[in-house]
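Asker: After the sequence you'll find the predicted model.
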Amino acid sequence: MGGNTDNPVRDTAGLAAAAARASKKGPPPVHLWNPPFCGDLDIEIRKDGSWFYLGTPIGRPELVRLFASILKLEDDAYFLVTPVEKVGIRVQDAPFIAVDAEIGQDIVFTTNVGDVVTAGPDNAIVLRGTSDAPRPYVHVRRGLFALIDRKTFYRLAEAAAPDIDGRMILRSGGTNFPLEP
């Protein structure tokens, strides 16, 4: 995944190294970084949550997790950012997939890149789409959402209870989430 080191936009190895340095002390503070835009990088996150570089799947899960940690959303566009550079990438739907949930007093989701998030006022469960084809998501961080996979959504639907109006809802973090678009 290396390349011409004179052009940081085409050098994913350099981007990965910068991200690794920035994340040594916990999650990178990408919300504080505003580096100059360096161009687009041919990275795409597909609808199933898989990451591709130059049309080839990125096969190293630790590299995907590293890139996911420096993902930033600005004005409906996705970027990988380090303290010194910002490159654009493509995202077909949501950048993450919620692949599991612990359903109890609260609902705790785990994503395909290892994020763990508790649904609540700061991490809403939302439905998009139509009543015939709802697409459930959970907010992960800084405007980034995870599509809730089918098996997890079915488990959520089984755990839902009617509210006083008869709508099916989930409750987590002191917040009600309707399971209707």
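Answerer: Thanks, I have it. Because the structure is predicted, anything quoted here is derived from the model rather than measured. Numbering: from 1, shown residues only.

Asker: going forward, measure contacts and count neighbours with C-alpha atoms only.
Answerer: Noted.

Asker: Do you have the helices of the chain handy? List them.
Answerer: Secondary structure of the chain by DSSP state H: the helices cover 12-22, 61-69, 150-159.

Asker: Determine which of the ones you listed approaches residue 168 most closely.
Answerer: Among those, helix 150-159 comes nearest to residue 168, with 8.1 Å by C-alpha to C-alpha.

Asker: counting contacts, what elements does the closest one pack onto?
Answerer: On a contact count with 3 or more C-alpha pairs under 8 Å, 6 or more residues apart in numbering; DSSP states H and E, helix 150-159 meets strand 96-103.

Asker: Quick one: work out the angle between the strand it packs on and helix 61-69.
Answerer: Calculated by axes from the mean of the first three to the mean of the last three C-alpha atoms, to 10 degrees, strand 96-103 forms an angle of 100 degrees with helix 61-69.

Asker: ok, second structure coming up, stack it against the first:
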Amino acid sequence: MPYTPPPELAALTLAELAEAVAARRLPPVEQWTPDREGDSLMRIAADGTWYHDGGPITRPAMVRAFSGLLLREADGRHYLVTPHEKLAIAVEDAAFIATDMDVRHDEAGRPVLAFRLNTDDVVLAGPDHPLRVAGTADTPAFYLGVRHSTEARLNRSTYGQLIDHALAVSGPETLAPETLAVESGGMRFPLLPGT
């Protein structure tokens, strides 16, 4: 059966976004302790393209399936995990790319930032999915926690959406760069590296 991508973020309510998150049934990779380890011969490029044995994986459904098996260990290395194998996968930057962002509000009126990933996953920023900024003030890099310690790097248009939102809620005429921040899921996330 062919994979059908979900509708655009802007077309979904917060309840529908939460339902999309819950509907993505993921295997319990963090509970598996396979005996066999090896190399997957796979790589995720900085632009989010997945490769196997040097060639790109062109089927989105395959990438989506493999992405559900990913975890990152404390030393920063990524693995594809099944009940029987733990295979190393090279990741040049982040395992995912955030390709879109939209703002919703919960029942209490608090903002919730929803991100669409290159795997069509939806991630709601908050305590379990924090935003972090790396790099320098001149060339920042924005990341979103996804699952099992993996992250998504926000692509250029998505971090543009994030900064536009931060400026809209903060008031650009009185904003000092070191105070630039957004809120989501009850948490505040600074948007300047090192803050």
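Answerer: That came in fine, so what should we check first? The structure displayed is predicted, hence computed values, not measured ones.

Asker: How much space separates the residue nearest the centre of the first structure from residue 128 of the first structure?
Answerer: What sits nearest the mean C-alpha location of the first structure, by C-alpha atoms, centre = their mean, is residue 96, with 3.4 Å. Distance of residue 96 of the first structure to residue 128 of the first structure, computed by C-alpha to C-alpha, to the nearest Å: 15 Å.

Asker: Measure how buried residue 108 of the first structure is and give me the count.
Answerer: Residues lying near residue 108 of the first structure (other C-alpha atoms under 10 Å) number 18.

Asker: The nearest residue to it once chain neighbours are set aside and residue 142 of the first structure: what is the separation?
Answerer: Of all residues not flanking residue 108 of the first structure in the chain, residue 118 sits nearest, at 4.3 Å (C-alpha to C-alpha, 6 or more residues apart in numbering). Per C-alpha to C-alpha, residue 118 of the first structure is found 14 Å from residue 142 of the first structure.

Asker: got it, and residue 174 of the first structure?
Answerer: Counting by C-alpha to C-alpha, the gap from residue 174 of the first structure to residue 142 of the first structure is 21 Å.

Asker: Ok, residue 19 of the first structure next?
Answerer: From residue 19 of the first structure over to residue 142 of the first structure the distance is 18 Å, taken as C-alpha to C-alpha.

Asker: between these two, who's got more neighbours?
Answerer: residue 19 (22 against 14).

Asker: can you count the residues close to the nearest residue to that one once chain neighbours are set aside?
Answerer: Nearest residue to residue 19 of the first structure in three dimensions, chain neighbours excluded: residue 82, at 6.0 Å (C-alpha to C-alpha, 6+ apart). The number of residues packed near residue 82 of the first structure is 26, by other C-alpha under 10 Å.

Asker: circling back: the residue nearest to the centre of the first structure contacts residue 141, correct?
Answerer: No. Using C-alpha atoms under 8 Å, residue 96 of the first structure makes no contact with residue 141, being 10.7 Å away.

Asker: OK, contacts around residue 177 of the first structure?
Answerer: For residue 177 of the first structure, the contact set (C-alpha atoms under 8 Å, 6 or more residues apart in numbering) comprises 124-126, 169-171.

Asker: same thing but at 10 Å, please
Answerer: By C-alpha atoms under 10 Å, 6 or more residues apart in numbering, the contact set of residue 177 of the first structure is 119-121, 124-127, 160, 167-171.

Asker: tell me which of the residues you listed is nearest to residue 178 of the first structure?
Answerer: Distance to residue 178 of the first structure, by C-alpha to C-alpha, is smallest for residue 169 among these, at 4.2 Å.
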